[in-house]
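1. sequence first, then the predicted structure, then my questions.
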Amino acid sequence: MIAGVVLAAGGGGRFGSDKRQARLPDGRTLLEASLSAFIGQVDELALVLPPEDAFGLALCRQLALRPLRCDRHRGGMGHSLACGAAWALSLPDCRGMVLGLGDMPAVKPLTVSQIAAALWRGQPVLPCHLGRAGHPRGLPASCLAGLLDLNGDAGARDAVDWSQALRLELDDLGVLLDIDREADLSGLA
């Protein structure tokens, strides 16, 4: 089984407000659009959220996702990643985890499916578009324990040897497009 984890517990300080709730041209929220690529492409899907996040919890209920409350989310992305890795490791027969970001609304579902399928090879999976590495990333089960002690702004780049990754060249510009500032939304129109 392949798990999916989407990180959405960050503060989004550069955006100026809760960017997860920003409306896209199609009417969906940024977070809803980012999650849509994962629905039906992985066996289990969880969303890492800050505690007491009414918006995130409502979205989890609506989409039948597992909410993962990260009490230490203000300490940096490393804590959120460790939370997601611990959940994936708790799943019976988990062979790996597709790790997504809650601010990447243009990733195609086929991309998530291809990353999940490639994880069965047992090595990290790095999606690329025109040679540039992006997200979501595939982490085999053998890498997950190494993520449990992450903290601060340390991410998987600090715990995984990406030089050993399977590089998937994909026709998906969405693997490179993340929304950090409100002006970035104009690129989605």
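-> Sure thing, it's come through. Numbering: from 1, shown residues only.

2. only C-alpha atoms from now on, for both contacts and neighbour counts.
-> Will do.

3. the residue nearest the centre of the chain: what secondary structure?
-> Nearest to the mean C-alpha position of the chain, by C-alpha atoms, centre = their mean, lies Gly100 at 1.4 Å. Classification of Gly100 using DSSP: H, G, I helix; E, B strand; the rest coil returns strand.

4. and the residue lying closest to Arg14 once chain neighbours are set aside, how far from Gly78?
-> Leaving aside its chain neighbours, Arg14 sits nearest to Arg181 (5.7 Å; criterion: C-alpha to C-alpha, 6 or more residues apart in numbering). Applying C-alpha to C-alpha, to the nearest Å, the value for Arg181 to Gly78 is 21 Å.

5. neighbour count: those two, which is higher?
-> Per other C-alpha atoms under 10 Å, whichever of Arg181 and Gly78 has more neighbours is Gly78, with 22 against 14.

6. let's bring in a second one:
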Amino acid sequence: MNPHAILIPAAGASRRMEGRDKLLEMVDGLPLLRRQARRALDTGAAVLVTVPALDHPRVAALHDLPLRLVPVPDAATGMAASLCRGVACLPPGVRGVAILPADMPDIDAADIATLLARFDAADAALLVQATGGDGTPGHPVIFPADCLPALREVIGDTGGRAVVQANRHRLVRVPLEGARALTDLDTPEAWRAWRDANPGA
């Protein structure tokens, strides 16, 4: 069994998208959420995706993919709800979980594999965080198994930031080229700028 898991939080409401769902925007001919889930699956890790409900349109975008869907009925309380419920559903025996935001289209399977390799090189004892090429902290972040209880206790909309801060003494940062680890698309303006920079995507 692959000892890694990847959790894609996808239960948010896309409130800044003026009525559109950012995770269903088409990229390379696929809804962004499906595209990113496939990239996560390409690593061989177990993949879990949180969704607002099992009848949400995002679920249709993931049909036939070998991943676990985790409904988050309390998603309106913040990102922490996705982390708590997703971590609670991880397969037994995982050495670590990578938190992969779904709205970061520049992250690919090779980037995730690079981070997982660094995690394994430290015998799954460290937290591993992607950064931009300039060292700015970004995503994904990999948490070792001993951090999972703390992730199940986070609250609000800051995600796993408190857990990273509490473990900063054993945090390693891995730079990814350019702004790959920093680019998230959660407004129409961000989408327009990204499409301008990535014609044909």
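-> Everything's here; your move. Model, not experiment: these values are computed from the prediction.

7. returning to what we had before: quick one: contacts for the residue nearest to Arg14 of structure 1?
-> 14-16 (C-alpha atoms under 8 Å, 6 or more residues apart in numbering).

8. dump those to JSON lines, plus distance to Ala85 of structure 1.
-> Converted to JSON lines, these look like this (distance: C-alpha to C-alpha, whole Å):
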{"residue": "Arg14", "distance to Ala85 of structure 1": "26"}
{"residue": "Phe15", "distance to Ala85 of structure 1": "27"}
{"residue": "Gly16", "distance to Ala85 of structure 1": "29"}
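
9. for these, which one is nearest Val112 of structure 1?
-> The nearest member of those to Val112 of structure 1, counting by C-alpha to C-alpha, is Phe15 at 25.8 Å.

10. dump the residue contacts of the equivalent of that closest one over in structure 2.
-> Matched to structure 2 by TM-score structural alignment, Phe15 of structure 1 sits across from Met17. The contact partners of Met17 of structure 2, by C-alpha under 8 Å, 6+ apart, come to 186-188.

11. need those residues in CSV (columns: distance to Arg95 of structure 2).
-> Formatted as CSV, the contacts of Met17 of structure 2 follow (distance: C-alpha to C-alpha, whole Å):
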residue, distance to Arg95 of structure 2
Asp186, 31
Thr187, 35
Pro188, 37
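
12. mapped onto structure 1, which of these hold?
-> Retained contacts for those in structure 1, judged by both residues aligned by TM-score structural alignment, their matches' C-alpha atoms under 8 Å, are 186-188.

13. out of these, who's nearest Met104 of structure 2?
-> Comparing those against Met104 of structure 2 with C-alpha to C-alpha places Asp186 closest, at 9.3 Å.

14. my guess is that closest one contacts Leu24. True?
-> No. Taking C-alpha atoms under 8 Å as the definition, Asp186 of structure 2 is not a contact partner of Leu24, at 11.7 Å.

15. what comes up buried for the lengthiest strand in structure 2?
-> Ranked by residue count, the top strand of structure 2 under DSSP state E comes out as strand 137-144. Neighbour counts over strand 137-144 of structure 2 (16 or more other C-alpha atoms under 10 Å) mark 137-144 as buried.

16. so which of those residues would you say is closest to Ala109 of structure 2?
-> Of the buried residues of strand 137-144 of structure 2, the one sitting nearest to Ala109 of structure 2 (C-alpha to C-alpha) turns out to be Pro140, at 11.5 Å.

17. that closest one matches what in structure 1?
-> In structure 1, Pro140 of structure 2 lands on Pro136 (TM-score structural alignment).

18. hang on, that match packs against Met97?
-> No. Between Pro136 of structure 1 and Met97 there is no contact under C-alpha under 8 Å: 9.9 Å.

19. for structure 2, what spans make up the helices?
-> Assigned by DSSP state H, the helices in structure 2 fall at 32-41, 57-61, 79-88, 109-121, 148-151, 161-166, 188-197.
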